[in-house]
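*Asks:* need a 3D model of the following:
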Amino acid sequence: MSELIFYTNPQSRGRIVRWMLEEVGAPYRTEVVGYGPAMKGPDYLAINPMGKVPAIRHGGAVVTEAAAICAYLADAFPAAGLAPPTTERADYYRWLFFAAGPIEAAVTDKTLKAVPTPEQRAFVGYGCYENVVDVLDVLLSERPYFCGESFTAADVYAGSQIAFGLMFKSIEERPSFRRYVDRIQARPAYARAAELDDAAAAAA
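*Replies:* Presented below is the predicted three-dimensional model:
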């Protein structure tokens, strides 16, 4: 079996990938990368030229970007059942990329107070923050997971975005969001991942 190496920092989006790795259940080795010189140094830039975590190396393959890593791991370890059959992936791809695009962009812009004016909304992919939140609210009021009845990698990634938003108050509290986050964070793999990252943060 190819070695799986996880490059992360416990105070980063690497927490999303840690959770995904724990869901997959495959053995992996963790390399904690410090902010500053280590993350921007030549050794790590050879892994990710952006100088950002997370990243994984799986044999000869390197994958960066948390959403891409989640999708890659779901495909690389199909026994975990974290991706629908290839003929049933419409919702899976739709909401995974909705989270990586509109959700992250809308929440980031709102946090940075870079909110587009009504005239500018046609030029940004997400339109406006309010539309993004309303779409999520309707969806998660109608189904338990992004793909319906089954938990998938889309829930690891999109669910993490919502959970981070509620924690940092960059996404407003709504009953559907709280029920959903409570549901996904009750998973044993989430608890294992959080324990590992909290321990790594305490040791840093």
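*Asks:* please count neighbours and contacts with C-alpha atoms only from this point.
*Replies:* Will do.
*Asks:* neighbours around Val107, how many?
*Replies:* Neighbour count for Val107, taken as other C-alpha atoms under 10 Å: 23.
*Asks:* which SS state does it fall under?
*Replies:* helix (DSSP: H, G, I helix; E, B strand; the rest coil).
*Asks:* contacting residues around it?
*Replies:* Residues near Val107 by C-alpha atoms under 8 Å, 6 or more residues apart in numbering: Tyr129, Gly165, Ser170, Ile171.
*Asks:* doesn't Ile162 make contact with the last one?
*Replies:* Yes - taking C-alpha atoms under 8 Å as the contact criterion, Ile171 and Ile162 are neighbours in contact, 7.0 Å apart.
*Asks:* tell me which of the contacts of Val107 fall in helices.
*Replies:* Tyr129, Gly165 (DSSP state H).
*Asks:* nearest to Pro85 among the contacts of Val107?
*Replies:* Gly165 (29.9 Å; C-alpha to C-alpha).
*Asks:* give me the nearest residue to the closest one, chain neighbours excluded.
*Replies:* Nearest residue to Gly165, sequence neighbours excluded (C-alpha to C-alpha, 6 or more residues apart in numbering): Ile171, at 4.5 Å.
*Asks:* to compare against the first, here's another:
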Amino acid sequence: MTDEIVFYTNPMSRGRIVRWMLEEVGQPYRTVVVDYAGMKSPDYLAINPMGKVPAITHGGVVVTECAAVCAYLADAFSDAGLAPATDAPLRGLYYRWMFFAAGPVEAAVTAKSLGQLPPAEKAAMVGYGSFDQVVDGLEHALDRNPWLLGEQFTAADVYVGSQIAWGLMFKSLPARPAFQAYAERIASRPAAVRARAIDDALVAEAKAEEG
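*Replies:* Alright, predicted model coming up:
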């Protein structure tokens, strides 16, 4: 068993979220870039049967799904201060917004992008209700404080912030002032800057090899 963090990713994927989280944690890690064909290889399917990145291995543990990886790393390396203590009052709020983004936000944005939002009379059948309810709920979390937990930046901001930044970039979320200001704050974090530079360099390298 090894305590090495091995990070399986592709720089043109949700792996960029976990890269940012790893940079926030500040622990050494080894990157394994997996191309899209390689995600379906037997070796990688043994790590993640879904055949998707990102994934990490650490101390014999395999963790997939971006929100889960962010939460795991925050707890595994608690000295980084990226999650409230398990007995802290803010722990509930931390869980709330982390899982709100992984559930209702992800589902509603995907459904809207695919033109598959339910009609109003069927909205009660889906966990997110309506797209507008999700967007309003997300805005409510951001319209009073710099971060989701107030003054404390956490792994929830890494995950939720990534969702919002991509939503603004791809116009799958409305450009509300609260979202735009939040996206600017997260983009300026040193760890986010480092993570983007690493992944952008990998993208440029891959394009150069193709050319």
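*Asks:* where does the TM-score land?
*Replies:* For this chain pair, the superposition-based TM-score is 0.98 by TM-score structural alignment, normalised by the length of the first structure; 203 aligned residues with a C-alpha RMSD of 0.8 Å.
*Asks:* hmm, back to that, pick out whichever of Ile171 and Ile162 of the first structure has more residues nearby.
*Replies:* Ile162 (27 against 22).
*Asks:* aligned counterpart of the more buried one in the second structure, please.
*Replies:* Matched by TM-score structural alignment, Ile162 of the first structure corresponds to Ile164 in the second structure.
*Asks:* whereabouts in the second structure does stretch 172-189 of the first structure align?
*Replies:* Using TM-score structural alignment, stretch 172-189 of the first structure pairs with 174-191 in the second structure.
*Asks:* quick check: the most centrally placed residue in the second structure vs Tyr36 of the second structure, distance?
*Replies:* The centroid of the second structure falls nearest to Tyr159 when counting by C-alpha atoms, centre = their mean (3.4 Å). Counting by C-alpha to C-alpha, to the nearest Å, the gap from Tyr159 of the second structure to Tyr36 of the second structure is 23 Å.
*Asks:* over to Val69 of the second structure?
*Replies:* 20 Å.
*Asks:* please apply the same query to Met12 of the second structure.
*Replies:* 10 Å.
*Asks:* returning to that earlier point: what helix or strand is the residue nearest to the centre of the second structure on?
*Replies:* Here Tyr159 of the second structure sits within helix 155-169, counting by DSSP states H and E.
*Asks:* how much does whatever helix or strand comes next after that helix stray from the first structure?
*Replies:* Sequence-wise, the next helix or strand downstream of helix 155-169 of the second structure (DSSP H and E) is helix 177-187. For helix 177-187 of the second structure, the mean deviation from the first structure after alignment is 0.7 Å (mean C-alpha distance after the TM-score superposition for the first structure).
*Asks:* and helix 177-187 of the second structure, how far from the chain's centre?
*Replies:* On the basis of C-alpha atoms, centre = their mean, to the nearest Å, helix 177-187 of the second structure sits 15 Å off its chain's mean C-alpha point.
*Asks:* got the angle for that helix vs helix 155-169?
*Replies:* Going by axes from the mean of the first three to the mean of the last three C-alpha atoms, to 10 degrees, helix 177-187 of the second structure is angled at 120 degrees with respect to helix 155-169.
*Asks:* which residues are contacting helix 177-187 of the second structure?
*Replies:* By C-alpha under 8 Å, 6+ apart, helix 177-187 of the second structure touches 139, 142-143, 146-147, 157-158, 161, 164-165, 168, 192-193.
*Asks:* would you turn the residues you listed into a markdown table with distance to Gly60 of the second structure?
*Replies:* Converted to a markdown table, the contacts of helix 177-187 of the second structure look like this (distance: C-alpha to C-alpha, whole Å):
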| residue | distance to Gly60 of the second structure |
| --- | --- |
| Glu139 | 39 |
| Leu142 | 37 |
| Asp143 | 41 |
| Pro146 | 36 |
| Trp147 | 33 |
| Asp157 | 27 |
| Val158 | 25 |
| Gly161 | 29 |
| Ile164 | 32 |
| Ala165 | 33 |
| Leu168 | 37 |
| Ala192 | 27 |
| Val193 | 30 |
